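*Asks:* quick one: sequence and predicted model below, then my questions.
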Amino acid sequence: MVFNKTMEVEDFQDIIYKKEPNGILTVTLNRPERKNALSPLTLLELWHAVNHAEEDEEIRVMILTGCEEANAFCSGGYFSEDMFEKIPQEYRKEIDIMDMASKKLCLKFWDFTKPIITAINGLAVGGGFTLPLVCSDLNYIAEDAWIALYFIKRAVMTDFATSYLLPLVVGFQKAKELFFMGEKLSAQEAYEFNLGINKVLPKKDLMPYVRKQAFKLIPPKAPSVSIKLMKQAMHSHYREILKNQLDLENKYWKKTLRTKDFNESLKALTQKREPKFIGK
C-alpha cells in the first residue's frame, strides 16, 4: 500500500517525529487528552512516519513511546463520531474505514527493515499493546505500567494480527486465557508470562535504558546491515501468514460490529458500568 501523496513530518498532529544526528528516531504518541488512543489519523501518521524512516538512510533505529503528559503509552483504539474529520481530504479516499485490524499499518511496520524499540511508559490497553507486539523488535516496560487486552469487554475481534502473534509468543492456552478473560496484567506479570516484554524497569530508568539499547544497534557499536538482514530473514516467513490473518481479523471485526453485544458494550462504556451481554 502506497499513498499517492506523502504526508510531511511537520504536518503530523497526533505524533511527534524527532530525528537525531546520531541515527536515532523517536516517534512519540502525543494525544494526552485521550491517553494516546489511536485514531484513524494516528494510524495514518504512523504509516507515513515508518515510510519516512525507511527511506531516510541516516536513521538507524526507531524508538516508539507515549508522551509523558498522558501518563500512558496508549489506551487502544479511539472511536468517535468525528474521528475522520482531521484526516486531510486527499487521504480520505485512500483509507479503508473497515480496515479495523489496521492491515496497512501492520504490514508497513512488519516490512520495516530497521530495528524498533518500544518504551511502554504507562498503561497499554487493547491496540495499545498489540501495536508494539507486532511492530517492535524489543519491548521495555515501566514497572508501574500495566497491560490489558480488553477486546472481550468491547465484544469485538482482536487487531494487528494478534490472533496469530499472541499464540506464537505465549502458546495457545495462555493466549486464549488472555483474550477470553480480558484481565489486567501488571508489568511484572506480563514479563513473567513472556508476553513479548524484554525487561521491566523503574519508570525513571526506562528511557535512559532504551536509549542505551538503541546505541547498541547502530554503528560504531553494531553492523546495521547485518541487523537489517537478520530482521528481514526472521520476518519473511511470517509475512504471508500475517497478511492472511489480518484479512480474517477484518472479516470478523465486521461481524462483531453488527452484534447486539457490541452495541451494549458501547452503552456500558458511556454509562460507566459493566456490560450485560446476551450472546447475540
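*Replies:* Cool, the structure landed. Residues are numbered from 1 along each chain as shown.
*Asks:* C-alpha only now, for contacts and for neighbours.
*Replies:* Noted.
*Asks:* shouldn't Arg31 be in contact with Ala70?
*Replies:* Yes: contact criterion CA atoms under 8 Å: Arg31 and Ala70 qualify, at 7.2 Å.
*Asks:* skipping adjacent residues, who's closest to Cys67 in space?
*Replies:* Once flanking residues are discounted, Cys67 sits nearest to Asn30: 5.4 Å by CA to CA, 6 or more residues apart in numbering.
*Asks:* next, the one to line up against it:
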Amino acid sequence: MTVQSDSLVHVYTENGITTVTLNQPEKRNSLSMAMLERLSEVFTALEADEECRVVVLAASGKVFCAGHDLREMREQFNRHEFQQALFRQCAKVMQQVVNLPRPVIARVAGVATAAGCQLVASCDLAVAESGARFATPGVNIGLFCSTPMVALSRNVSRKHAMEMLLTGEMIGAERAEQIGLLNRVVDAETLDETVYSLARTIADKSAYTVKTGKTAFYRQLEMPLEQAYEYTAEIMASNMAACDAQEGIAAFLDKREPDWQDR
C-alpha cells in the first residue's frame, strides 16, 4: 500500500489500483495552474509505477471539478502568455490521461463543468452517481469551451456535443450516459462498489495486454478504415508473440487460470 497526500492531490495505491483524488473541495477542485502542474507530476510518476495497474480519478467534496479557476484567470486578464500556458498545461494533462499506459476510470460525484467535464471525457471509463451533473457552460460567460470541446467531441456525437457547447446547459447523469459521456450511472451508495469492482476486473488482466490495447485503441481512432485495419493487424501479430498472449491462450485451452507475467 502506498499513500501520498498534499493540499492539492491525494494518491493512494492498493492491490494494483491507484486512486488519484482532487483534494481542494474549498475551491471546487478547480484546475488552477498549480493543480494542473501537480496532476501532471502525478501522471508522469504513474507511467513508471509498476505497482499501478488501473487508475481511479476521484474528487473530495461535493463538486468533482468546476473547471478552471476563474478567479486566477481574472487576475491574469492582461497576461496573454499566462492564458496560453494555462490552456497548454491543461491540454498536456488531458493527453497524459489518454496516453497513460494504465486505464483511467473517472469516479464522478457531484458536478463536473467546463474543464472538469473535459477531464471526465478524457478518462477511458467513467462512472457517476445518479445525482451527478455535467456542463460545458463557457458560452454563458463569453468564453467558449474550446479545449473541453476536444475531449467532449471525441466521446459523444457531434450534435450532442454541440448542444452542450452552444447552450451551456447542465445535463443529468442519466442523460450523460445516454449520449456516451458515462459508462454507468449508479446510486450514490453503490458508487465506490461499482467503480472498484470495475477497476479490480481490469487490474486482474495482463498489464502488458491492457497497455497494448489502450494504446492501439486511441491510435486507430484517428486513422482511415484501411489504415486502421493494417495497423491493428500488425499490433495483434506482435501481441501474439508476447509471453502473456501465449500463456493466456494455453490457460484457456487447458481450462485453468492464467499466470500473467505482464510481458
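*Replies:* The structure has been received and is ready for your questions. Just so we're clear, the structure is a prediction, and the values are computed from it rather than from any experiment.
*Asks:* picking up where we left off before, what residue in structure 2 is paired with the residue nearest to Cys67 of structure 1?
*Replies:* In structure 2, Asn30 of structure 1 lines up with Asn23, judged by TM-score structural alignment.
*Asks:* show me where structure 2 has its helices.
*Replies:* With DSSP state H as the criterion, structure 2 has helices at 33-47, 70-75, 80-99, 115-122, 146-153, 158-167, 173-178, 191-203, 207-221, 225-240, 243-254.
*Asks:* most tightly packed of those?
*Replies:* Neighbour counts (mean count of other CA atoms under 10 Å) averaged over each of these peak at helix 115-122, with a mean of 27.
*Asks:* re earlier: include distance to Thr136 of structure 2 when you put the helices of structure 2 into a markdown table, please.
*Replies:* Shown next, in a markdown table, are the helices of structure 2 (distance: least, CA to CA, whole Å):
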| stretch | distance to Thr136 of structure 2 |
| --- | --- |
| helix 33-47 | 19 |
| helix 70-75 | 14 |
| helix 80-99 | 15 |
| helix 115-122 | 7 |
| helix 146-153 | 7 |
| helix 158-167 | 6 |
| helix 173-178 | 12 |
| helix 191-203 | 24 |
| helix 207-221 | 23 |
| helix 225-240 | 31 |
| helix 243-254 | 42 |
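*Asks:* ok so, going back, which residues touch the match of Asn30 of structure 1?
*Replies:* Applying CA atoms under 8 Å, 6 or more residues apart in numbering to Asn23 of structure 2 gives the contacts Asp6, Ser7, Leu8, Val9, His10, Asn29, Ala59, Ser60.
*Asks:* can you flag the buried ones in these?
*Replies:* By neighbour count, with 16 or more other CA atoms under 10 Å, the contacts of Asn23 of structure 2 hold Leu8, Val9, His10, Asn29, Ala59, Ser60 as buried.
*Asks:* so the second one is in contact with Arg38, correct?
*Replies:* Going back to what we said before, that points to Val9 of structure 2. Yes: in this structure Val9 of structure 2 lies within contact range of Arg38 using CA under 8 Å: 7.3 Å.
*Asks:* quick one: which of the helices of structure 2 is nearest Arg53 of structure 2?
*Replies:* Arg53 of structure 2 sits nearest to helix 191-203 of all these, at 5.5 Å, using CA to CA.
*Asks:* circling back to that earlier point, roughly how far does the match of Asn30 of structure 1 sit from Gln227 of structure 2?
*Replies:* Using CA to CA, to the nearest Å, one obtains 43 Å as the distance from Asn23 of structure 2 to Gln227 of structure 2.
*Asks:* kindly report the same for Thr209 of structure 2.
*Replies:* 22 Å.
*Asks:* ok, now His160 of structure 2?
*Replies:* Taken as CA to CA, the span from His160 of structure 2 to Gln227 of structure 2 is 28 Å.
*Asks:* same check, this time on Thr215 of structure 2
*Replies:* Counting by CA to CA, the gap from Thr215 of structure 2 to Gln227 of structure 2 is 16 Å.
*Asks:* how about Arg107 of structure 2?
*Replies:* Counting by CA to CA, the gap from Arg107 of structure 2 to Gln227 of structure 2 is 34 Å.
*Asks:* circling back to that earlier point, closest one of the buried ones among the contacts of Asn23 of structure 2 to Leu125 of structure 2?
*Replies:* The closest of the buried ones among the contacts of Asn23 of structure 2 to Leu125 of structure 2 turns out to be Ala59 (CA to CA; 15.6 Å).
*Asks:* map that closest one onto structure 1.
*Replies:* Matched by TM-score structural alignment, Ala59 of structure 2 corresponds to Gly66 in structure 1.
*Asks:* next one: that match relative to Lys174 of structure 1, how far apart?
*Replies:* Using CA to CA, which is the criterion applied here, Gly66 of structure 1 is 27 Å from Lys174 of structure 1.
*Asks:* and for Phe12 of structure 1?
*Replies:* 38 Å.
*Asks:* how about Phe73 of structure 1?
*Replies:* Plainly put, Phe73 of structure 1 is 24 Å away from Lys174 of structure 1 if you go by CA to CA.
*Asks:* please apply the same query to Lys35 of structure 1.
*Replies:* Per CA to CA, Lys35 of structure 1 is found 28 Å from Lys174 of structure 1.
*Asks:* again, but for Asn51 of structure 1
*Replies:* Going from Asn51 of structure 1 to Lys174 of structure 1 by CA to CA gives 34 Å.
*Asks:* and Glu129 of structure 2, what's its match in structure 1?
*Replies:* By TM-score structural alignment, Glu129 of structure 2 lines up with Ala142 in structure 1.
*Asks:* residues touching that match, list them.
*Replies:* With contact set as CA under 8 Å, 6+ apart, Ala142 of structure 1 has these partners: Ala119, Ile120, Asn121, Gly122, Ala187, Val200, Leu201, Pro202, Lys203, Leu206.
*Asks:* of the residues you listed, which is the most crowded?
*Replies:* Of all those, Ile120 has the most neighbours under the rule other CA atoms under 10 Å, reaching 30 neighbours.
*Asks:* alright, that wraps it up for me.
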